[in-house]
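# This is the structure alone, sequence omitted:
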């Protein structure tokens, strides 16, 4: 009986650890509040101070039609994926020196993962996947 109890406790602890490290879209949406002053996302999103972020992952820097990018951003030749975004959002000016983005960054890896999960919900047309 003790072996079953230990195994059960181990399984529960493993499940709890996995849930704690999983991406949380709701938390990512709350983190999105730091971005929304300059960016839009979703159906009908428009460029503001920064470009709209629909379909961000998989697109190249400087690719949003109608947005006036810095030459640094246009010339960065980066394709956005989770790793590149995580590095960028921690310190935008370090990743792309000369970017127009004025943002101190998000340093917390969990918050970045949650924000990434929120952003990844939206396809290039702003529809939730």
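Alright, I've got the coordinates. Just so we're clear, the structure is a prediction, and the values are computed from it rather than from any experiment.
# going forward, measure contacts and count neighbours with C-alpha atoms only.
Fine.
# what about residue 23, which SS state?
Following DSSP: H, G, I helix; E, B strand; the rest coil, residue 23 is assigned to coil.
# Give me the neighbour count for it.
By the criterion of other C-alpha atoms under 10 Å, residue 23 has 19 neighbours.
# my read: it touches residue 113, true?
Yes. Counting by C-alpha atoms under 8 Å, residue 23 does reach residue 113; the two are 5.8 Å apart.
# gap between residue 59 and residue 65?
For residue 59, the distance to residue 65 (C-alpha to C-alpha, to the nearest Å) stands at 12 Å.
# er, residue 110 I mean
Note on residue 110: its distance to residue 65, by C-alpha to C-alpha, is 31 Å.
# Between those two, which is the more surrounded one?
Ranked by neighbour count (other C-alpha under 10 Å), residue 110 and residue 65 place residue 110 first, with 17 against 10.
# take a look at this one as well, against the first:
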């Protein structure tokens, strides 16, 4: 009985040594480099919050043509943390009724705002809301808000217009004036023509 046990133990020890040696040898042949960025990106989250500046209409123009109904659909992304009805309860985030125009980080039924927002100062203007919705972490570093942000400026304008309709009802700005025809090249061209005309010799009058 003892011999059989010793034999089994010996084979088990031998197998362990072989496995360890194989692991060491294989590590010499197969070396996986550590990726520069660990994990993987979730499509539509961090990309939305990037908030990269994009060419296109300004905020005033987008607000002037904002779609309030579309803004309500965008707000669905926020409904897990916020309510926006009059008298609505605070949740993970504060109730947002009549937020546009209010002081930043104040009121809202005693909601515990982060120090980052309470110390921000100023009011929730259209511009401040646009900045906040682009990237809460850039607007108020240290905020408790974990939402990455909305990268689409049309979505931001629509949801701002919808929030404004929930008890604030501030007048939306007029669209930005369209740039003059010819842009910046018009003035230099006109100046060049004037200089050319001044340098040209005057035409003699008839009979002179």
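That came in fine, so what should we check first? In this text the structure is predicted, and so the values were computed from the model without any measurement.
# Can you calculate the TM-score here?
TM-score for the superposed chains, counting by TM-score structural alignment, normalised by the length of structure 1: 0.77, backed by 106 aligned residues with a C-alpha RMSD of 1.8 Å.
# got a list of what the spatially most central residue of structure 1 touches?
Structure 1 has residue 116 as the residue nearest its centroid, 2.7 Å off, counting by C-alpha atoms, centre = their mean. Residues near residue 116 of structure 1 by C-alpha atoms under 8 Å, 6 or more residues apart in numbering: 28, 82, 85.
# which of those residues line up with contacts in structure 2?
Counting by both residues aligned by TM-score structural alignment, their matches' C-alpha atoms under 8 Å, structure 2 reproduces these contacts from the contacts of residue 116 of structure 1: 28, 82, 85.
# In contact with residue 60 of structure 1, which residues?
Residue 60 of structure 1 sits next to 77-80 when contact means C-alpha under 8 Å, 6+ apart.
# what's the helix or strand for the counterpart of the residue nearest to the centre of structure 1 in structure 2?
Under the alignment (TM-score structural alignment), residue 116 of structure 1 maps onto residue 160 of structure 2. If you go by DSSP states H and E, residue 160 of structure 2 is part of helix 153-164.
# buried set for the next helix or strand along the chain from that helix?
The helix or strand immediately downstream of helix 153-164 of structure 2 is helix 186-199, counting by DSSP H and E. Under the neighbour-count criterion of 16 or more other C-alpha atoms under 10 Å, helix 186-199 of structure 2 has nothing buried.
# What residues in structure 1 pair up with helix 186-199 of structure 2?
Going by TM-score structural alignment, helix 186-199 of structure 2 sits over no part of structure 1.
# Next: stretch 19-33 of structure 2.
The alignment of stretch 19-33 of structure 2 onto structure 1 (TM-score structural alignment) finds no residues at all.
# One more: stretch 127-139 of structure 2?
Alignment note (TM-score structural alignment): stretch 127-139 of structure 2 is matched to residues 83-95 of structure 1.
# okay, and stretch 40-48 of structure 1 goes to which residues in structure 2?
The aligned range for stretch 40-48 of structure 1 is 83-91, by TM-score structural alignment.
# neighbouring contacts of the matching stretch?
In this structure, residues lying in contact with stretch 83-91 of structure 2 by C-alpha under 8 Å, 6+ apart are 81-82, 94-97, 108-109, 111, 163, 166-167.
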